[in-house]
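Chemist: fold the following for me, if possible:
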Amino acid sequence: MAAVTAVTVLALSALSATAPSVAAAPRTDTVQRSLDRLVSADGLPAALASVTTRDGRTRAYVAGVGDLATGSKVPRDGQVRIGSNTKTFTAVVVLQLVGEGRISLDDPVDTHLPGLVRGEGIDGRHITVRQLLQHTSGLPNYTKYEDLQPRPYAPRDLVDIALRYEADFDPGARWGYSNTNYVLAGLIVEEVTGRPLAQEVDRRIIQRLGLRHTYFPAPGDATIREPHPHGYHRESADGPLRDITEMDPSWSWAAGQMVSTNSDLNRFFSALLRGRLLPDAQLAQMRTTVPADYFGRGAGYGLGLVSRPLSCGGLYWGHGGSFPGYETRGGATEHGRRAAHLAVTTQPTDKTVTQRLDATVDEALCR
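Modeler: Down below sits the predicted model:
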């Protein structure tokens, strides 16, 4: 493994020739230096970022190597698994259906999924759609209790896993992050529309915004379609990095299954905050938050949307995502005027490294 580490450090900031519409960053750029440090000092295989300025220009950054086995370059603005950023896409579809009068945020889950949500301290007649989207339902998080193997899962398999465990708290009593909430939100979309969630996300968001490098993988699709850095995982803090790029992502479904690029995420969150995806009333609901220090000091959670304070004043809005092999951070400022997203190719186990990822996003949005 020492040879791999040497390749990682020596190949800092290799640039690919892909995505010509995204400009490369100069070596003296502060964001570039932050990515270089994440690789050289923190030992991450690769880091890549995209920053969109007020005038709509986007600059791409890369550091490290895209494949530790070959030492290949990091694809500039390459695709990554975006994890829980998927939740924002799911929430937007639900809120579009609210705007169309087909769902109410105060509907009990049982209105759309009668009899499905039952368990110890769990009753879908007393949990609302709003509580699903805001993580105030009290439903147990199925990924917390089960070590899910990379195999195909149906969404209801995931719900069944969650319902083996008792409720974390009474609905509305407090905030608690649970992937189960978004699996149920996705099932509600399918019940109301009569179409697969992936089709609704594609039709209502991806095609509408022209997100050419974003997609919802089909069941059993373990690959990443376009140029991408490989994703890695360590079983222990001092263990070797293992390539886990190819994986069936169905265990995360509406909570975390999607693939995208940093620049597409910039476009998505900017468009959302500019009102291009939701009516004003639904966007206001989405931005109504409860405290969620899980995402950092001063963070709030709306309906699939996270607010975080900026060091230069004000807030930025996004989500972030963790998926085996990848970690993403980022968002857009008020009204979507600036946007930045950062991805690294292993999930940091050191909290200080994660804090440095957030600090890099803050730096990009504040300068």
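Chemist: please make it C-alpha for all contacts and neighbour counts, starting now.
Modeler: OK.
Chemist: ok, now how distant is the most centrally placed residue in the chain from residue 256?
Modeler: Most central in the chain under C-alpha atoms, centre = their mean is residue 85, positioned 2.2 Å from the mean C-alpha point. Between residue 85 and residue 256 the distance is 7 Å, computed by C-alpha to C-alpha, to the nearest Å.
Chemist: ok, the residue nearest to the centre of the chain touching residue 320?
Modeler: Yes - if you go by C-alpha atoms under 8 Å, residue 85 and residue 320 touch, sitting 5.3 Å apart.
Chemist: which residues touch the nearest residue to residue 231 once chain neighbours are set aside?
Modeler: Distances taken as C-alpha to C-alpha, 6 or more residues apart in numbering place residue 325 nearest to residue 231, at 3.9 Å, with adjacent residues excluded. When contacts are counted by C-alpha atoms under 8 Å, 6 or more residues apart in numbering, residue 325 touches 230-233, 243-245, 345-347.
Chemist: to compare against the first, here's the next sequence to fold:
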Amino acid sequence: MTFKLRNATLFAACATVFLSAVGPAATAAAPAGANLAKAAAPATPRIGDVQKAVDELAEQSGVVGVIAEAYYDGKRIDRATAGSRLLGGKGGTIPTGSGYRAWSQTKTMTATAVLQLVEEGKLGLDDKLSDLLPIVVEKDLVRYADQITVRQLIQHTSGIPDFDREIDPFDRTYISPYDVLKISRSLPLQQKPGGDPLYSSTNYTLLGLIIEKLTRNTLAEEFERRFFKPLDMDRTYLPTRPTQRIEEPHGHGYHPDRRGKLRDTDKINAATAWAAGSVISTAADMAAFYSAFMKGRLLPPNLREVITGKLTPTGDPSKCVLPFRGAGPGSTSVTATTLDGRLQLAMNATFSMEMPHFGNNLAAAAQTVLCSAQ
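Modeler: Okay, the predicted model is just below:
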């Protein structure tokens, strides 16, 4: 599925599935707090030319810079950078290892945390939103809350309108999750619960609130406990303040504000996306997350498939990877992984104009590189 990014859109992306020709992922799931540190492998597969792929992406009109890093069993096996760190060819190239916004790849983390709570017996996939968050009924924040299930929130079939198109990314006023729900509630309903997928970041705002209610911890604390600490993702964090920037060295993207003026997205509101798209990370950390995700270390396959859908080997070498995408003002990120979780290519591109579909280009490049593995 592809979703359009508009001027006012702060967070738009989805995980897109390419069925895999590699072997099935491991089935054993470890507890949330288990030691899931990255491990090196003795053998290294031969993959496609990462630098060539990055160079070709950076040559496209509107692209400022591109970085990519390939990992095999937690060990970096290649890296590349092209373009520039700043607009107009300034600032040198973006250093590999730089920080970047994961955007809607945050949703995979939020959904995984919710599904871990399902595995722990703290809620069910068919539990109703009205039972889990009675306040949304009391305050009339969500229509049909008595019909919407956890599964529908994860899979974008709740019918809840998407708040993000109403948000000005350059307004760094704090907007709470409940304010986000009020914005969504003011929008026209496009369909009732249970229909076809209708992408909406509001679903994940609600999932974040459910996580916090059931765990009595903040979402940032749960991400740290469940993913960042056990996976050694020590350069990944969930911003909680609107003024937080990317702490690591990074490339700068640019996006027109509501007056049409091109502005540096380094200064956008970092916290409003929250459970739907606020995570800031690095290629190494994103590779570590998806390696653990696909190897069954975070979820058993039946629960993981609530996010990815059924992953059936096809024998088609053109469909050897599963790319997860995130897009927002000024940049796009993709982490592509083989289904066995051993090989990842994490990529980030920055722009000087609106490029809502560039995630497709990154995913196609990742497929070309990883499907050359031998």
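Chemist: picking up where we left off before, list just the nearest of the contacts of residue 325 of structure 1 to residue 268 of structure 1.
Modeler: residue 345 (21.6 Å; C-alpha to C-alpha).
Chemist: and that closest one, what's its match in structure 2?
Modeler: Under the alignment defined by TM-score structural alignment, residue 345 of structure 1 is paired with residue 350 of structure 2.
Chemist: ok, now which ones touch that match?
Modeler: Counting by C-alpha under 8 Å, 6+ apart, residue 350 of structure 2 has contacts 63-66, 251-254, 330-332.
Chemist: for the host helix or strand of it, give me the average deviation versus structure 1.
Modeler: Using DSSP states H and E, residue 350 of structure 2 sits within strand 343-351. Here the mean offset of strand 343-351 of structure 2 against structure 1 after fitting is 1.2 Å, by mean C-alpha distance after the TM-score superposition for structure 1.
Chemist: check the mean deviation of the helix or strand just after that strand from structure 1.
Modeler: On the C-terminal side of strand 343-351 of structure 2, the closest following helix or strand by DSSP H and E is helix 358-370. Once fitted to structure 1, helix 358-370 of structure 2 is off its aligned match by 2.1 Å on average (mean C-alpha distance after the TM-score superposition for structure 1).
Chemist: helices and strands around helix 358-370 of structure 2, which ones?
Modeler: helix 50-58, strand 321-328, strand 331-338, strand 343-351 (3 or more C-alpha pairs under 8 Å, 6 or more residues apart in numbering; DSSP states H and E).
Chemist: okay if I get these as a markdown table plus distance to residue 246 of structure 2?
Modeler: Output for those, formatted as a markdown table (distance: least, C-alpha to C-alpha, whole Å):
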| stretch | distance to residue 246 of structure 2 |
| --- | --- |
| helix 50-58 | 22 |
| strand 321-328 | 14 |
| strand 331-338 | 13 |
| strand 343-351 | 14 |
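Chemist: for residue 300 of structure 2, give its distance to residue 325 of structure 2.
Modeler: 22 Å.
Chemist: what about those two, which has more around it?
Modeler: Between residue 300 of structure 2 and residue 325, residue 325 has the larger neighbour count (other C-alpha atoms under 10 Å), namely 29 against 21.
Chemist: aligned counterpart of that one in structure 1, please.
Modeler: Residue 325 of structure 2 maps onto residue 320 in structure 1, by TM-score structural alignment.
Chemist: and that match, how close does it get to residue 262 of structure 1?
Modeler: On the measure of C-alpha to C-alpha, residue 320 of structure 1 and residue 262 of structure 1 end up 11 Å apart.
Chemist: over to residue 254 of structure 1?
Modeler: For residue 254 of structure 1, the distance to residue 262 of structure 1 - C-alpha to C-alpha - is 19 Å.
Chemist: do the same with residue 60 of structure 1
Modeler: On the measure of C-alpha to C-alpha, residue 60 of structure 1 and residue 262 of structure 1 end up 9 Å apart.
Chemist: got it, and residue 288 of structure 1?
Modeler: Separation of residue 288 of structure 1 from residue 262 of structure 1 (C-alpha to C-alpha): 25 Å.
Chemist: what do you get for residue 356 of structure 1?
Modeler: The gap separating residue 356 of structure 1 from residue 262 of structure 1 is 17 Å, by C-alpha to C-alpha.
Chemist: of the two, give the one with the bigger neighbour count.
Modeler: residue 262 (31 against 16).
Chemist: how about the strands in the stretch 51-200 of structure 2?
Modeler: Using DSSP state E, counting those that start in this stretch, the strands of the stretch 51-200 of structure 2 run over residues 63-72, 75-83, 99-101.
Chemist: want to throw those into a markdown table with mean neighbour count and distance to residue 189 of structure 2?
Modeler: Output for these, formatted as a markdown table (neighbours: other C-alpha atoms under 10 Å; distance: least, C-alpha to C-alpha, whole Å):
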| stretch | mean neighbour count | distance to residue 189 of structure 2 |
| --- | --- | --- |
| strand 63-72 | 28 | 35 |
| strand 75-83 | 21 | 42 |
| strand 99-101 | 26 | 30 |
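Chemist: export these to a markdown table and append columns for distance to residue 320 of structure 2.
Modeler: Compiled in a markdown table, the strands of the stretch 51-200 of structure 2 are given as follows (distance: least, C-alpha to C-alpha, whole Å):
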| stretch | distance to residue 320 of structure 2 |
| --- | --- |
| strand 63-72 | 15 |
| strand 75-83 | 19 |
| strand 99-101 | 25 |
